[in-house]
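[1] no sequence on this one, just coordinates:
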């Protein structure tokens, strides 16, 4: 399917630009010669050095403008829209993490609800061609019907994080109804890849291994009824977003929601074994994790599995990067970025 070139005169506002997906999307748009305004508050939810490393890459582009700010700062958001008048807005700024939302609920309300409200208000007063925003596969809760389809019941979230993402969809629908803001919500499914989020399991497994520590697997050691996850490589996410930019909803209520997932759930243990092989390849020697099994954590769900039919029908694209390929790219990056040669001898002894 052929798509028109994105007009070079259009200004793109990407929030969460120092974050994982925000970085890759911004970089892709910048490489296409587009003008990107990036907003991020560089919070310390995880290692800020990784965020600064991403930003340093983006700042190499002359067509990139960075604003260090929080989307829950209403004045900053309004001033940004007033000054730059973005026509495409991609809101990827949010407090992420299911488990962290149980420990620290305040930041989820501040960023995911109040911050998103200010984005919507700005799009209302400074009209945009398309607002795309991050939702999450977590809105499906403990749904047992698979694959998850956009028309499924999503009114039983099992974490505050999921509740904020479902709220975003409702808020966006309301603003689309009242003010005809073309908006699209994207339900991401377990995104992974190089320069990813250290709070994600695959990244944490690598950290634990090189620290000489066991990894914790929250499936009770039940291999027959293991957790399933629809692991989605970050490049597939970016391709989906980039194509959807061309397709703002045109219905009477111009609001749509799409899954972006790999449509191929893997057992968690299969994913772990693949990561061991990929790290072994990157290190040139065998890597085997020490494993500890624990009960599933509060707020976790047993399976995620995306139907991507709606996305494919709209833009002719279906994520499909196999985990062997995606995890190898992550492992190669990790070994190079952190310059790891062996397990930490202070904690593990000689290797």
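    Happy to help now that I have it. These numbers come from a predicted model, not from an experiment. Numbers count the residues shown, from 1 in each chain.

[2] all contacts plus neighbour counts: C-alpha atoms, from now on.
    Will do.

[3] all strands in the protein, in order from the N-terminus.
    11-15, 35-40, 64-68, 88-91, 130-136, 183-188, 191-192, 215-217, 228-229, 232-233, 255-260, 266-267, 291-293 (DSSP state E).

[4] Report the inter-axis angle for the first one versus strand 130-136.
    For strand 11-15 against strand 130-136, the angle between stretch directions is 20 degrees (axes from the mean of the first three to the mean of the last three C-alpha atoms, to 10 degrees).

[5] quick one on the thing from earlier: deepest in the core, which of the strands of the chain is it.
    strand 232-233 (a mean of 26; mean count of other C-alpha atoms under 10 Å).

[6] Provide a list of residues in contact with residue 282.
    Contacts of residue 282 were listed using C-alpha atoms under 8 Å, 6 or more residues apart in numbering, and they are 328, 331, 332, 335.

[7] Now tell me what touches stretch 84-97 from outside.
    Residues contacting stretch 84-97 (C-alpha under 8 Å, 6+ apart): 10-17, 19, 21-22, 40, 71, 107-108, 111-112, 116, 119, 126-134, 161, 199, 245.

[8] put this beside the first:
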């Protein structure tokens, strides 16, 4: 396989770090971009980055997606075969109190990525969307063919905006675009604002953990290595336009343009209480549970239909929650010397 040059935005982030590692391990060049913002502990981002910087084929650029001039310079100075946009302001609850962070990064920032791809002739853009986009939908498993016009948070709304912005650029400027709707990703080097991290920390410290919706939640927890396998396979397989696409009965998942959106999840939903039990087992301690009502913007259940991604690139997640949680707890103990 010929060596490619990838731009990975959000390279110091959880999924961006793992994706960059995988690309470097197979011999590709990676330009990693991140603004190293303080949404969570910057030291964790710097630790991920330090590991990437051990590779000779990795180059880091500190830049904010919303910095128009900075982003123009990145695309002027490098020629990329593929752009994987994983930088975003993440988190559902944070969007209730810091809405402008989401429009800056996820709308203005994403526009700067699209413009960079367009003007420098990058043939393929892969970008992160989210399972949150299904919003008020209740029919499960969630399928890409469903309408997604009822987001429940601004975060989800900005990701919906990304999908429609990307489609318009694929139509206008004839480059390939793949959107990936991530379902609850977990694993080593994960985000401190995510349930697995918070629960593990709380249980180890003997402190109560907040369990929302009184524990009556179901999530399609997906191990990060499985996610990365799907991201890289999608990056290697740019979509073609669908010649049979019908404007009278438009399929939201495909297009006459070189555009696809895919769910990327485990397709094996797990009850939150079972997930907590797996953590308790790995840690060797019982959790003190603080049962709380559902939070604004949260959905009770998520489950991904991943048959489209399986058909397109052979995506088959195979890491059990037991194994994935054990791997995370082992990493957490090592990293934080617990």
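    Yes, it's here. This one's a predicted model, so the numbers in the text were calculated from it and none came from an experiment.

[9] about what we covered before: any idea which of the strands of the first structure gets closest to residue 149 of the first structure?
    Closest to residue 149 of the first structure of those is strand 255-260 (C-alpha to C-alpha; 7.6 Å).

[10] Give me the mean deviation of that closest one from the second structure.
    Compared with the second structure after fitting, strand 255-260 of the first structure deviates on average by 0.4 Å (mean C-alpha distance after the TM-score superposition for the first structure).

[11] State the distance from the counterpart of residue 86 of the first structure in the second structure to residue 142 of the second structure.
    By TM-score structural alignment, residue 86 of the first structure lines up with residue 80 in the second structure. For residue 80 of the second structure, the distance to residue 142 of the second structure equals 33 Å [C-alpha to C-alpha, to the nearest Å].

[12] Repeat that for residue 186 of the second structure.
    To residue 142 of the second structure, residue 186 of the second structure is 20 Å away according to C-alpha to C-alpha.

[13] what's the spacing between the equivalent of residue 24 of the second structure over in the first structure and residue 328 of the first structure?
    By TM-score structural alignment, residue 24 of the second structure lines up with residue 30 in the first structure. Using C-alpha to C-alpha, one obtains 26 Å as the distance from residue 30 of the first structure to residue 328 of the first structure.

[14] Among the two, which residue is more densely surrounded?
    residue 328 (22 against 19; other C-alpha atoms under 10 Å).

[15] The match of residue 24 of the second structure contacts residue 64, correct?
    Yes. When contacts are counted by C-alpha atoms under 8 Å, residue 30 of the first structure is listed as touching residue 64 (7.0 Å).

[16] Show me whatever sits in contact with both of those two.
    36, 58.

[17] Which helix runs longest in the second structure?
    Longest helix in the second structure by number of residues (criterion: DSSP state H): helix 154-173.

[18] so where do the helices sit in the first structure?
    Under DSSP H, the first structure gives helices at 20-31, 48-58, 74-84, 98-103, 105-108, 116-125, 160-179, 201-210, 234-244, 268-283, 309-315, 323-337, 345-348.

[19] The first one vs the second structure - mean distance after superposition?
    Same thing as helix 20-31 of the first structure. Relative to the second structure, helix 20-31 of the first structure is 0.6 Å off (mean C-alpha distance after the TM-score superposition for the first structure).

[20] Which strands and helices lie in contact with that helix?
    On a contact count with 3 or more C-alpha pairs under 8 Å, 6 or more residues apart in numbering; DSSP states H and E, helix 20-31 of the first structure meets strand 11-15, strand 35-40, helix 48-58, helix 234-244.

[21] same thing but at 6 Å, please
    Using 3 or more C-alpha pairs under 6 Å, 6 or more residues apart in numbering; DSSP states H and E as the contact test, no helix or strand touches helix 20-31 of the first structure.

[22] Flag every buried residue along that helix.
    20, 21, 22, 23, 24, 25, 26, 27, 28, 29, 30 (16 or more other C-alpha atoms under 10 Å).

[23] again with the last one
    Neighbour-count burial for helix 345-348 of the first structure flags no residue at all (criterion: 16+ other C-alpha under 10 Å).

[24] What is the corresponding segment of the second structure for it?
    The aligned range for helix 345-348 of the first structure is empty, by TM-score structural alignment.

[25] next one: that helix to chain centre, how far?
    33 Å (C-alpha atoms, centre = their mean, to the nearest Å).

[26] do the longest one as well
    Put simply, helix 160-179 of the first structure sits 18 Å off its chain's centre (C-alpha atoms, centre = their mean).

[27] Kindly report the same for the first one.
    Centre-to-centre, helix 20-31 of the first structure and its host chain are 12 Å apart (C-alpha atoms, centre = their mean).

[28] residues near the aligned partner of residue 224 of the second structure in the first structure, how many?
    Per TM-score structural alignment, the equivalent position to residue 224 of the second structure in the first structure is residue 234. Residue 234 of the first structure sits with 23 neighbouring residues when counted by other C-alpha under 10 Å.

[29] give the contact list for residue 234 of the first structure.
    By C-alpha atoms under 6 Å, 6 or more residues apart in numbering, residue 234 of the first structure lies in contact with 191, 192, 193.

[30] switch the cut-off to 10 Å
    With contact set as C-alpha atoms under 10 Å, 6 or more residues apart in numbering, residue 234 of the first structure has these partners: 20-21, 24-25, 190-196, 240, 319, 321, 326.

[31] cool, residue 73 of the first structure as well?
    By C-alpha under 10 Å, 6+ apart, the neighbours of residue 73 of the first structure are 110, 111, 114, 115, 118.

[32] That one corresponds to which position in the second structure?
    By TM-score structural alignment, residue 73 of the first structure lines up with residue 67.

[33] how much space is there between its match and residue 86 of the second structure?
    Applying C-alpha to C-alpha, the value for residue 67 of the second structure to residue 86 of the second structure is 16 Å.

[34] Same check on residue 5 of the second structure?
    The value you get for residue 5 of the second structure to residue 86 of the second structure, if C-alpha to C-alpha is used, is 16 Å.

[35] How about residue 143 of the second structure?
    Using C-alpha to C-alpha, one obtains 22 Å as the distance from residue 143 of the second structure to residue 86 of the second structure.
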